[in-house]
Each structure stands twice: as structure tokens, then as C-alpha cells.
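# A predicted structure for the sequence below; I have some questions about it.
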Amino acid sequence: MASLSERVKNNPKLKKIVHWMIVPRHEARPRLWIKLFVNPFVHKRGKGSKIRRRTRIDVLPFNKFELGEYATIEDFSTINNGVGPVFIGNRTLIGMSNVIIGPVTLGNNIIIAQNVVMSGLNHSYQDVHLPISQQNVTTSEIRIEDDCWIAANVVITAGVTIGKHSVIAAGTVVTKDVPPFSIVAGNPGKIIKKYNGATNSWDRV
């Protein structure tokens, strides 16, 4: 016998009704009853984690949202898992006015400064006879590994992986994967330094 979730997914009319009950039409944020009575029992928050009061936590029950131990989401940030899960690791800081749209996985001990945008979502545009807002979306996970520093006003595009202990300079647009122990700057972002284990120094590329 099919589970309730399978029955909903396989019945377009029922799926539409359930979606309307969870999210108001033409909006991305969940209804208040979902925030108050569903999300606290579905999503995981680690010990000592903090979500400041002036945030938009637009998380829905049909995708995962996890906040690690002693992680913090600062004021004016938006977290959205509507099209993909969002995982935030232990002791990771999400600075003020960040926008994180899943699918996104952040490791441990990451510093994300102010006004950073990372979106695992892209809009299709190929059909010129249909408004872009009515076309399908595609997703590709963003991954940031442990110990990274993402400086202010950075944009990270869908599908990018940033390797461990890397630094993304302020204002950078990251469109390609970043190897571990790298410093990236510019638009589009390019590697300007890499750590040299033999000399224990950060060398220009």
C-alpha cells in the first residue's frame, strides 16, 4: 500500500491542494501554521544554535533544513528550502542579509559575511513564448566545505563546490568549483593564491 506522501505526489489535484495548504499562492514562504506547528517537529536544530528574530526562515516540510550545533543565522537573512534541502554545519556563522536558496550544504566552522547570495536554483528561459516566471526551474547543489571564509557581497552560483579552508574575496562571483586551500577573487572568480604545504605559505598563482 502506497504511503501518504506517495499518494500525494502521484495525484496532481491532491498535490495542488496540499501545496496550497502549505504555501500561499504566488509566495515562497510557508503559512504560519506550518512555521508554528510543523517545522519545529520536522527540521533539526543543534544545541546552542541561534536564529535571530529578524530573519526569513522560509523552510517547508517537504525538504530538509538542518542547523548545526552553535551555528548562527544573523538578522535580515533569508533561508529557503523550497526546491532543495539546506544543511548548515556546526559553528557556522551566517552573517547579516545573506540569501541561501537550496539545495545548499555548508560544512563546519564556516564564516559567511554580509550580503552573500548563494542559490542552487536556476530559472529556465528557453521558451520565448512563455514568461520566464512560468517556466520550470532547475537545481544543482552548492557545497562549501569546512573552515571556509566567504567575504561580503559574494555571489555563488548553482552547482559550485568550494573546497576546505578556502577564502572567497569580497565581491567575487563564483561560477566554477574552487579547490581546497585556495583564495579566489574577481568577476568571474579566479584563483589568486594557493596554499603550499611544502613551504607553509600562501603562494600567488
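Okay, I see it. Numbering: from 1, shown residues only.
# make it CA atoms for all contacts and neighbour counts henceforth
Fine.
# what's the lengthiest helix in the chain packed up against?
Determined from DSSP state H, the single longest helix within the chain is helix 12-22. Counting by 3 or more CA pairs under 8 Å, 6 or more residues apart in numbering; DSSP states H and E, the packing neighbours recorded for helix 12-22 are helix 4-9.
# mind redoing it with 10 Å?
helix 4-9, helix 32-37 (3 or more CA pairs under 10 Å, 6 or more residues apart in numbering; DSSP states H and E).
# the structure to be compared is supplied as follows:
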Amino acid sequence: MSFVKRAVGRMVHRWWAYVREAAAVTPAATGAYRFRSLGEGVCISFPQGAIFGEQWIEIGPHTLVGERVSISAGMGPGVDLGPDSIVRIGGGCSIGRGSHIVGHQSIDIGDDVFTGPYVYITDQNHVYDDPETPIGRQWPRNRPVSIGSGSWIGTGAIILPGTRIGRQSVVAGGAVVRGEFPDHSVIAGVPAKVVRRHSPGLGWHSPSAIARTPLSPPHPAGRPAPLS
């Protein structure tokens, strides 16, 4: 019996490996033609999550999209969203399994951006303008999202509408991010804030280090520098 189980197990694993390879979305696959742009070497792994609005989605070359990742443009399939792309993922990116990228106006992810699993990125949020109307029935509000090239987004992070993250930045796992953040930032917390930055001359430092930096170097022999 153990021999039969091992043989069946090998067959199942080989079959599943074949299915995963055959069902992945690549530039050579039939499904690639639905996208506005799918660069060379792109792989959207099988099984895929919910993917719709492909003609408003661009993915740059050599980007890997993990299993069960949902990428959508618009509220649902079959809606005309205008002439411009809405979700743009750069080249050389890696989108972790189970993540969701939900675009309605503009989501721009730069080159070489890596995410952990289960990251949520959206440019739309509910509003609370009318306290008497159920929140889910109020018309949502959109604000563009931008993630700079070379950044890393940790596991379970949530990127909310209106967020602009600079280049080469890190978002800690579980952070809830809204607002604008400069290049070379480490962003953490709920709500997220900059906890470290990199600046020329200071290297990596806490944001308050700049305020503590003297405006002019001390005079030789410990005497105060003369006023100019």
C-alpha cells in the first residue's frame, strides 16, 4: 500500500506542477492579450486571484506575481474606464502571494518593488459624509497611489488612497499607510509614520536626528565659532 501511495503522490505532484506551469499567465499565454501591456518575462502564477479590467492594467518586464494575487481595475468587469491605464506595475517587481491591488483612478508601482504576502493596495476608500446613510451605500472617493522604485512592502501592510511612498523605502509588516513619505524612509505603525531615514552625511537616523544636528561645527580648541 505504501508503494501505491508513493506512486500516486508522485503522479499528483507532477500533474500539479504541470498545471501550475500551463495555467500561469505569461506573455505567450492567450490571457496575456487582454492586458494593456504585459512585459517580457512576466509570470502571473496559478492559481490566480480575481483579475479583471485587464485592458487598464500594465505590468513591466520580468515581474513575478505570486499565487492568489488579485489585480483589478474598476468596480467590476465590463466597465469602460477611459483611455488611460489605471494600475501600473513596473519591471523586475515581485508581488507576494495573496496580495490585492485594487485600482479605480491610479496606482503606480515603480520598478524593482518587492512585497511580502497579503499586502493590500487601493486608491479608493469609503466616505462618511452622511451619518444617516449606510457607509457601504455612500459613493466612495478615489485618490492616486504611488510607490517608488526599489521599495519593499512588508507582509500584511495596507496602502491607502492618497499615499505616495518615495524611492528605496521600507514599509514594515502590518503598517497602515496614508500620506506622503520621502525617499529612503522606513515606515511603520498604525497609523504609519517615518521611524528612520537615510540622509547624506548622516546615514540612517531617526527623523529627530536632523533637529539635533548642529548648524555649524564646533571651533577648534572647544571655543565657540565666531559669528560671521
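Perfect, thanks for sending it. Because the structure is a prediction, the values reported are computed rather than measured.
# want to throw the helices and strands packed on helix 12-22 of the first structure into TSV with distance to Gln134 of the first structure and mean neighbour count?
TSV is the format used below for those (distance: least, CA to CA, whole Å; neighbours: other CA atoms under 10 Å):
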stretch	distance to Gln134 of the first structure	mean neighbour count
helix 4-9	20	12
helix 32-37	25	13
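# let's have these in CSV, adding distance to Gly171 of the first structure.
Listed next are these as CSV, based on distance: least, CA to CA, whole Å:
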stretch, distance to Gly171 of the first structure
helix 4-9, 41
helix 32-37, 33
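# so Met118 of the first structure sits against Ala158, correct?
Yes: using CA atoms under 10 Å, Met118 of the first structure is in contact with Ala158, at 7.5 Å.
# the more surrounded of the two?
Applying other CA atoms under 10 Å to Met118 of the first structure and Ala158 shows that Ala158 carries more neighbours, namely 24 against 21.
# contacts only, for the equivalent of the more buried one over in the second structure.
Ala158 of the first structure maps onto Pro161 of the second structure when the alignment is built from TM-score structural alignment. Neighbouring residues of Pro161 of the second structure by CA atoms under 10 Å, 6 or more residues apart in numbering: 103, 105-107, 121-125, 141-146, 177-179.
# which residues sit in contact with Tyr18 of the second structure?
Tyr18 of the second structure makes contacts with Val12, as judged by CA under 10 Å, 6+ apart.
# my read is it is in a strand, agree?
No: under DSSP: H, G, I helix; E, B strand; the rest coil, Tyr18 of the second structure sits outside any strand and is assigned helix.
# which residue numbers in the first structure go with the longest strand seen in the second structure?
When the second structure is parsed with DSSP state E, its longest strand is strand 192-199. With TM-score structural alignment applied, strand 192-199 of the second structure matches the range 189-196 in the first structure.
# show me what counts as buried in the matching stretch.
Using 16 or more other CA atoms under 10 Å as the test for burial, stretch 189-196 of the first structure gives 189-191, 193-195.
# helices of the second structure, start to end?
2-23, 209-212.
# and the shortest one, what other elements does it pack with?
Contact analysis of helix 209-212 of the second structure by 3+ CA pairs under 10 Å, 6+ apart lists strand 192-199 as its packing neighbours.
# hey, what's in contact with both of Met118 and Ala158 of the first structure?
101-104, 142, 174.
# just send those residues back as CSV, with neighbour count too.
Formatted as CSV, these follow (neighbours: other CA atoms under 10 Å):
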residue, neighbour count
Ile101, 26
Gly102, 28
Pro103, 27
Val104, 27
Ile142, 25
Val174, 24
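# closest one to Ala71 of the first structure out of those residues, please.
Val104 (15.4 Å; CA to CA).
# how about the closest one, what's its match in the second structure?
Superposed on the second structure with TM-score structural alignment, Val104 of the first structure falls opposite Ile107.
# ok, its match to Val65 of the second structure distance?
Counting by CA to CA, to the nearest Å, the gap from Ile107 of the second structure to Val65 of the second structure is 16 Å.
# what do you get for Arg212 of the second structure?
Taken as CA to CA, the span from Arg212 of the second structure to Val65 of the second structure is 43 Å.
# next one: Glu180 of the second structure
Counting by CA to CA, the gap from Glu180 of the second structure to Val65 of the second structure is 26 Å.
# quick one, which of these two is more surrounded?
Val65 (26 against 13).
# which residues are in contact with the more buried one?
24-25, 42-46, 48, 59, 71, 93-99, 115.
# 7 Å - rerun?
Going by CA atoms under 7 Å, 6 or more residues apart in numbering, Val65 of the second structure touches 43-45, 94-96.
# one step back: what's the closest of the helices and strands packed on helix 12-22 of the first structure to Met21 of the first structure?
Of all those, helix 32-37 comes closest under CA to CA, at 9.0 Å.
# who touches that closest one?
With CA under 7 Å, 6+ apart as the test, helix 32-37 of the first structure has contacts from Ile22.
# now it: how far from the chain's centre is it?
On the basis of CA atoms, centre = their mean, to the nearest Å, helix 32-37 of the first structure sits 21 Å off its chain's mean C-alpha point.
# who touches whatever residue of the second structure lines up with Leu121 of the first structure in this structure?
Under the alignment (TM-score structural alignment), Leu121 of the first structure pairs with Gln124 of the second structure. By CA under 7 Å, 6+ apart, the residues touching Gln124 of the second structure are 104, 140-143, 161.
# and with 10 Å instead?
Contacts of Gln124 of the second structure by CA under 10 Å, 6+ apart are 102-106, 140-145, 160-162.
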